[in-house]
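# make a model of this:
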Amino acid sequence: MMEWIMIALGGGVGASLRYAVTVFITKLNYPVNYATVIVNLIGSFLLGLVIQKLNSELILTFLAIGVLGAFTTFSTFAFDLVKLFNEKYVTKTIIYLSITLVGGLAMFALGFYI
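Prediction:
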């Protein structure tokens, strides 16, 4: 039962942080999909770091599943990707896809092996 509580609490923190990043990025007059890339890259790095460095299952559950699970967003990434493609921004679509996938894997590895 404690795991469920930690996931719920962490999810609230992660979703709030993601929203804060989105608000910050849009106030700088950047497109919303910049926020999605940023949270996914930061989240990938932090997930690698958390998995490698933490031994406590409860803290790992709170951070990895709760906070970072809610902070990062594959569904918004997929939506942004389809939207760019449908708007005929082929080059931007390829760049967005590449940065998110390759960058996310690289950031996870960096966090994991740091």
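
# all contacts plus neighbour counts: C-alpha atoms, from now on.
OK.

# residue 72: neighbour count?
23 (other Cα atoms under 10 Å).

# what do you get for residue 38?
18.

# now for the helix or strand where it lies, which elements pack on it?
Element membership for residue 38 (DSSP states H and E) is helix 32-53. Contacts defined by 3 or more Cα pairs under 8 Å, 6 or more residues apart in numbering; DSSP states H and E place helix 32-53 against helix 2-27, helix 68-71, helix 74-86, helix 90-113.

# how far does whichever helix or strand comes after it sit from its chain's centre?
Following helix 32-53 in sequence order, the next helix or strand is helix 57-60 (DSSP H and E). Its chain's C-alpha centre and that of helix 57-60 lie 19 Å apart, by Cα atoms, centre = their mean, to the nearest Å.

# quick one more, to check against the first:
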Amino acid sequence: MLDFFLIAVGGAIGATLRYLTSIATIPINKRIPFLTGTVFANSFGCLIAGAFTAAISVSNPFSDEITTMLSIGVLSSYTTFSTFSLEVFQRLDQPLPEILSYLFMQLVVAIGLVFAGYSFTLHWMGGAA
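Model (predicted):
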């Protein structure tokens, strides 16, 4: 039960940091439109995910509960892209068809489902499709 609480606390911290990243990057985004808060959060989150994974694999100074709070709570709510990227990295020793299947599911299927959800909801709500 403690894990759930710590993940929730970490999630609140990560979501707040994500929001602050978006606010902080507004001036940059006005000059360079593709450098959005999402790009910054995903890039920084991936850097932190790699560093955190390496650090805890060598010597984890945290309890399992705190490690879970930081990785699943804070980092995963800050950016799920870092989790996706870390999972791809962890699969690099698997056969290429497995890696490609994972990428296909994460990218093609997920984007297709965004389109399906958007189209269905517009149709259901009587909007233009």
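
# tell me which of the helices and strands packed on helix 32-53 of the first structure sits most buried.
The highest mean neighbour count among these, using mean count of other Cα atoms under 10 Å, belongs to helix 68-71: a mean of 24.

# whereabouts in the second structure does it align?
Structural correspondence for helix 68-71 of the first structure: residues 75-78 of the second structure, per TM-score structural alignment.

# what's next to the matching stretch, contact-wise?
Outside stretch 75-78 of the second structure, the residues within contact range by Cα atoms under 8 Å, 6 or more residues apart in numbering are 10-12, 14-18, 41, 45, 49, 82-83.

# re the thing from before, now the helices and strands packed on helix 32-53 of the first structure in a markdown table, with distance to residue 55 of the first structure?
Output for those, formatted as a markdown table (distance: least, Cα to Cα, whole Å):
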| stretch | distance to residue 55 of the first structure |
| --- | --- |
| helix 2-27 | 15 |
| helix 68-71 | 17 |
| helix 74-86 | 26 |
| helix 90-113 | 14 |
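
# in contact with the nearest residue to residue 96 of the first structure once chain neighbours are set aside, which residues are there?
Nearest residue to residue 96 of the first structure in three dimensions, chain neighbours excluded: residue 81, at 7.1 Å (Cα to Cα, 6 or more residues apart in numbering). Applying Cα under 8 Å, 6+ apart, one finds that residue 81 of the first structure lies in contact with 93, 96, 97.

# for those, which one is nearest residue 1 of the first structure?
For these, the closest approach to residue 1 of the first structure (Cα to Cα) belongs to residue 97, at 37.7 Å.
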